[in-house]
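Student: here's my sequence, what's the structure:
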Amino acid sequence: MFNRILVANRGEIAIRIIRACMEMNIESVAVYSTADKESLHVKLATKSICIGSGRAADSYLNMDAIITAAQVTGCDALHPGFGFLSENSEFVRKCEAAGITFIGPSADAMDALGNKSTARRMMMKAGVPVVPGSEGPVEDYKKLEKIAKKIGYPVLIKASAGGGGRGMRRVYKPEDLQKLYEEAKAETRACFNDDEMYVEKLVLNPRHIEFQILADEYGNVIHLGERDCSIQRKNQKLIEESPCMFIDEDLRKAMGKAAVTAAKAAGYNNAGTVEFVLDEKNHYYFIEMNTRIQVEHGVTEAVTGIDLIKWQIRIAFGEPLNLKQKDVRLKGHAIECRINAEDPAKGFMANTGKITFLNIPGGPGVRVDTLLYNGYETSPFYDSMMAKIIVHAQTRLEAIRRMRRALLELVTEGIITNGDFDYLLLHHPDFVKGNYNVGFIEEHMDEILAWDKAVDE
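Tutor: Predicted structure coming up:
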């Protein structure tokens, strides 16, 4: 097995990887920026090394600094976590050139799937259902206009290199097409230095369903069931759960088979996630594949009992999967709430501050992945996610009640979080019944904020 792994990330995912290394008797090296000098992942790793200033471009996105750090600390492998360089094929190739094993898919698979229009063409060829739209990138507005007219409005303009909802625009009428197209191109150019776009039919208010897959280098691929990630705000997930209460065993088998086919078509290995939209008639369509560990991986771990981080490490080392599809069983129900340092009453504006008192929820069936500790000061340089609360119970209703209890126990004095908003959302009758889709928060936002204000008063 690897002797020492460099963790090329920060926050709760860095801590999660370090903990897996500890349990596998592998040494870990934490990299950190000057802004993260007092961060928890730095304190927990076997070794730590500063790689630059607070700006991500100077530290966590600095490929040469990270690879140099791995070399000088004697690391034989590197885990990228999620975000930052986790889906950057150039970084994978730099690691390989330096003799460092990248814990993730190959650069070629990452290239094939990282460009969403290319991935779309690949899935069409493999027979995986895709949303009607352009077969590849749209080079200019005239072509976009022609395709949009053919598939019919509303349409969804998407960036080939996008992610996190950036470079995406919904267009409901022809007269708005050009303006929104130019907006999307400008945003993706600024965020990803790439303004290649494609277009597809907008499936109105679908469910967002993703399948976790594991694939080794010997062609063995399995899926670990689905996660319902439909509770979103501005295309960013807020609450995830598994299994989806509206997917029966036949549909699960069909979507799982499509996810496995997608991974095989790309020659994929390691952990990955195949994302689908599911319409009201239970027709499913491939939208993209994430070539990294997901934020919400803990939900799948809870219902399957399979440690995804440890399997990432084993697969990267060259071990074959000893799990068969028949070995995977979804037991009980799991829900995850993302806890972000943001104020829902102010448009979810991110805020910073120092934790003056912290209480982490506990008890049976509760897991909290977090970077927080008493005295921790949040940074304006990075993502606002501070913690993930994951609960597991025998039934969905029991899991909802357990999550409500956990959110009540969470105390983060010194910063404002979305914890209260999540708590109220979990009481909404439609959420409890499972009657929700990707438009749920937008539809009920004012209602939930009014409840929050009433509680404060």
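Student: can we go C-alpha only for contacts and neighbour counts from here?
Tutor: Will do.
Student: strands of the stretch 251-400 of the chain, residue ranges please.
Tutor: For the stretch 251-400 of the chain, the strands defined by DSSP state E, counting those that start in this stretch occupy 270-278, 284-290, 333-340, 342-343, 349-350, 357-359, 366-370, 385-393.
Student: tell me which of those lies nearest to Val130.
Tutor: strand 284-290 (4.5 Å; C-alpha to C-alpha).
Student: which one of the strands of the stretch 251-400 of the chain lies nearest to Met197?
Tutor: Proximity to Met197 (C-alpha to C-alpha) singles out strand 284-290 among those, at 14.2 Å.
Student: neighbouring contacts of whichever helix or strand Ala65 is part of?
Tutor: Ala65 is located in helix 63-72, with elements delineated by DSSP states H and E. With contacts defined as C-alpha atoms under 8 Å, 6 or more residues apart in numbering, helix 63-72 is touched by 6, 8, 29, 31, 49, 51-52, 59-60, 76, 78, 85, 91, 94-95, 98, 100.
Student: that older thread, I'd like the strands of the stretch 251-400 of the chain as CSV, with mean neighbour count appended.
Tutor: Shown next, in CSV, are the strands of the stretch 251-400 of the chain (neighbours: other C-alpha atoms under 10 Å):
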stretch, mean neighbour count
strand 270-278, 25
strand 284-290, 23
strand 333-340, 26
strand 342-343, 20
strand 349-350, 16
strand 357-359, 15
strand 366-370, 19
strand 385-393, 23
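Student: can you say which of the ones you listed is nearest to Ala316?
Tutor: Closest among the strands of the stretch 251-400 of the chain, once you apply C-alpha to C-alpha, is strand 270-278, at 6.9 Å.
Student: returning to what we had before: need the strands of the stretch 251-400 of the chain in a markdown table (columns: distance to Asp456).
Tutor: Shown next, in a markdown table, are those (distance: least, C-alpha to C-alpha, whole Å):
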| stretch | distance to Asp456 |
| --- | --- |
| strand 270-278 | 37 |
| strand 284-290 | 39 |
| strand 333-340 | 19 |
| strand 342-343 | 14 |
| strand 349-350 | 19 |
| strand 357-359 | 20 |
| strand 366-370 | 26 |
| strand 385-393 | 23 |
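Student: can you tell me which of those is nearest to Val438?
Tutor: Taking these one by one with C-alpha to C-alpha, strand 270-278 is closest: 9.5 Å.
Student: please generate a structure for the following sequence too, so the two can be compared:
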Amino acid sequence: MISSVLVANRGEIACRVFRTCRDLGIRTVALHSDPDAGALHVREADLAVRLPGATPAETYLRADLVVKAALDAGADAVHPGYGFLSENAAFARAVTDAGLVWIGPPPEAIEAMASKTRAKELMGIAPLGEVTERDLPVLVKAAAGGGGRGMRIVRELGAMDSEVEAARAEALSAFGDGEVFVEPYVEGGRHVEVQVLADTHGTVWVLGTRDCSLQRRHQKVIEEAPAPGLTDDLLRHLYEVAERAVRATGYVGAGTVEFLVDGDTAHFLEMNTRLQVEHPVTEAVFGLDLVALQLRIAEGEALDKAPPEPRGHAVEARLYAEDPAASFAPQTGTLHRLSVPDGVRLDTGYADGDTIGVHYDAMLAKVVAYAPTRAAAVRALAGALERAEVHGPVTNRGLLVRSLRHPEFADGRMGTGFYERHLDGLTTPEPDPYAPLAAALASARGHRFGGFRNVPSQPQVKRYRTEPDGTEHEARYRHTRSGLAADGVHVVHASPDRVVLEVGGVRRKFAVATYGDRVYVNGTALTALPRFTDPSEQRAPGSLLAPMPGTVVRVADGLAEGAAVTAGQPLIWLEAMKMEHRISAPASGTLTALHATVGHQVEVGALLAVVAEAAVAQEDPS
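Tutor: Just a heads-up that it's a prediction; the model follows:
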């Protein structure tokens, strides 16, 4: 029997595995890098072992250090989670060679399927050879790992070399393996996957389908089970292929077989030899705990001959610290508050007051809703996200709510190109017009004043900027004999954390939370602006600022001050949260300043370069 489990991972998945271990009476051991020393998964574990360093390559990707940590902490089993070393056959062997129980598939099965190129060979799929114009578009893809890292769509042959190089660099950083391959890219297809579970006694469970078509940067955003709208014939085919993959590799444990569905045709993509991020929707529909079943299988127990029957529908949304309107740029900072209404499941690796750093994935949490029907589950999840309190860096919360309520998603007609078609409309700001006034009234109640004056006076004025779109607003109010007043509304109640306004005979309630100059009013984030602008904060036109903290990993070849650049030309590459982000010229003109240097760490807002537009450069040669 397993008595102590080390989770070779961090954040949300570590917390998820610990939850089941606690329920089973199993002691838990956490790993942590230096930036993760105070992380939630460390606080929740019974024991924790430090891996000196900050980057994944120094810490969570060091198989030797992870195995040593398990032995030092007295663990007798290792759960790999997902990402990092979860699909590394050498790591699995190192665990078992050390006399520890490996909670996962045999190394041979990992070797057969963890490399996407070898997996396709095993399934009889020939790789794409030399790419020609006829083959476009194609997808450059990392052979190891997942999560959308090391993936690039190529639509023009001239971009092939640069995209391959970028994919290799990203894959090497995320997985320690820079191998990539090229496969056809199916426009508008659906990403459908099949959950499998197998024991050591020859029993294989096929646990239905999931649809994971809503993706950004090839990384899943909203997932659901079962996948809607599939024909019985297609379902049978998916289940047969998934079971064949399991039996062909002698697979044991939890895994996922992924497909790209184009109409009634399914193209095999890969098999993930681990637990998936989206496993909670399958758990909800089948009434299972997949982590508990992983532990039972690792202990040699047999599964029942058949799984339970599925019931209802479940939908999961991944809440990210990112700005969808700015190419999904990751965000960092303090997460002041994260709370969702009762009735939905929240899986997270963060708690109130935690810091979101630059070294790891930007996912804050997974929010899961279950209901008897798809429509009811989608409505419940959208409502819960809309009412959630997420106070801190900019997130994709608004995008998730609008996506769930989009007619195309509601009708089950989505595909992997959903955000390519609808992103602009889904990221159009929809701030509450009364949020700035509510913030101002709450602020007024949070300070003591000398009282009203018995003569008419100018109204009090406060200025706010809505985040992340940057729109500025003025809020005006007055102190009167009967309290606070504002034109066009009746102020029913105003306190530092709650404001009630009556507008056109309808009362509206506003929950207000203030952290320094940042104010959250229901779902609207505001920054309180000073009365006068600090001259030191002014920037020259054409300034390129770092959109997130990160490391400068590349500067365009030959780029130097005085060089001519064209609008949209990539100039600088930053690496943050294990992904590369391009900084491009905002307009055609002249590079008048270059401050970015390869290898340097930069903070958000750091000045990287300045591009003077062509017309400006001609008017002012200096």
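Student: TM between them?
Tutor: Overlay of the two chains. TM-score (TM-score structural alignment, normalised by the length of the first structure): 0.89; 435 aligned residues with a C-alpha RMSD of 2.2 Å.
Student: hmm, back to that, relative to Glu296 of the first structure, which of the strands of the stretch 251-400 of the first structure is closest?
Tutor: Short answer: strand 333-340, nearest of these by C-alpha to C-alpha, at 7.0 Å.
Student: post-alignment, that closest one versus the second structure, mean distance?
Tutor: Its aligned residues in the second structure lie a mean 0.4 Å from strand 333-340 of the first structure after superposition (mean C-alpha distance after the TM-score superposition for the first structure).
Student: and the helices in the stretch 401-550 of the second structure?
Tutor: Counting by DSSP state H, counting those that start in this stretch, the stretch 401-550 of the second structure has helices at residues 407-410, 418-426, 435-445.
Student: any of the contacts of helix 63-72 of the first structure buried? List them.
Tutor: 6, 8, 29, 31, 49, 51-52, 59-60, 76, 78, 85, 91, 94-95, 100 (16 or more other C-alpha atoms under 10 Å).
Student: from those, pick the one nearest Leu323 of the first structure.
Tutor: Nearest to Leu323 of the first structure out of these is Leu78 (C-alpha to C-alpha; 24.1 Å).
Student: distance check, Gly114 of the first structure against Arg233 of the first structure.
Tutor: Distance, Gly114 of the first structure to Arg233 of the first structure, by C-alpha to C-alpha, to the nearest Å: 23 Å.
Student: among those two, which residue is more densely surrounded?
Tutor: More crowded of Gly114 of the first structure and Arg233, by other C-alpha atoms under 10 Å: Gly114, with 23 against 17.
Student: is it true that that one touches Ala161?
Tutor: Yes - here Gly114 of the first structure lies in contact with Ala161, judged by C-alpha atoms under 8 Å, at a distance of 6.5 Å.
Student: still on that earlier bit, quick one: closest of the strands of the stretch 251-400 of the first structure to Glu182 of the first structure.
Tutor: strand 284-290 (22.0 Å).
Student: compute the inter-axis angle for the closest one and strand 270-278.
Tutor: Strand 284-290 of the first structure and strand 270-278 are oriented at 150 degrees to each other (axes from the mean of the first three to the mean of the last three C-alpha atoms, to 10 degrees).
Student: for Ile416 of the first structure, state which of the buried ones among the contacts of helix 63-72 of the first structure is nearest.
Tutor: Nearest to Ile416 of the first structure, judged by C-alpha to C-alpha, of those is Tyr60 at 25.7 Å.
Student: does Val352 of the first structure really touch Ser379, like I thought?
Tutor: I think there's a mix-up here, since residue 352 of the first structure is Thr and not Val. Yes - proximity of Thr352 of the first structure to Ser379 meets the contact threshold set by C-alpha under 8 Å, at 6.3 Å.
Student: what touches both of the two?
Tutor: Counting by C-alpha under 8 Å, 6+ apart, nothing touches both Thr352 of the first structure and Ser379.
Student: with adjacent residues omitted, what lies nearest to Arg318 of the second structure?
Tutor: Excluding the flanking residues, the one nearest Arg318 of the second structure by C-alpha to C-alpha, 6 or more residues apart in numbering is Lys366, at 4.6 Å.
Student: that neighbour -> the first structure?
Tutor: Aligned counterpart of Lys366 of the second structure in the first structure: Lys388 (TM-score structural alignment).
Student: if I read this right, that match contacts Arg338, doesn't it?
Tutor: Yes - counting by C-alpha under 8 Å, Lys388 of the first structure does reach Arg338; the two are 4.7 Å apart.
Student: ok, the residue minimising distance to the centre of the second structure to Arg247 of the second structure distance?
Tutor: Nearest to the geometric centre of the second structure sits Met363, at 3.5 Å (C-alpha atoms, centre = their mean). Per C-alpha to C-alpha, Met363 of the second structure is found 34 Å from Arg247 of the second structure.
Student: with Ser543 of the second structure instead?
Tutor: From Ser543 of the second structure to Arg247 of the second structure the distance is 57 Å (C-alpha to C-alpha).
Student: the more surrounded of these two?
Tutor: Per other C-alpha under 10 Å, whichever of Ser543 of the second structure and Arg247 has more neighbours is Ser543, with 19 against 15.
Student: and the helix or strand hosting Glu145 of the first structure, which residues are buried?
Tutor: Glu145 of the first structure belongs to helix 141-151 when elements are defined using DSSP H and E. Residues of helix 141-151 of the first structure classed as buried: 144-145, 147-148, 151 (neighbour count, 16+ other C-alpha under 10 Å).
Student: which bit of the second structure covers stretch 300-319 of the first structure?
Tutor: Counting by TM-score structural alignment, stretch 300-319 of the first structure falls onto residues 282-301 of the second structure.
Student: contacts for the matching stretch?
Tutor: Stretch 282-301 of the second structure is contacted by residues 1-2, 17, 20-21, 101-104, 195, 198-200, 207-208, 210, 225-226, 252-254, 279, 302-303, 308-314, 370 when judged by C-alpha under 8 Å, 6+ apart.
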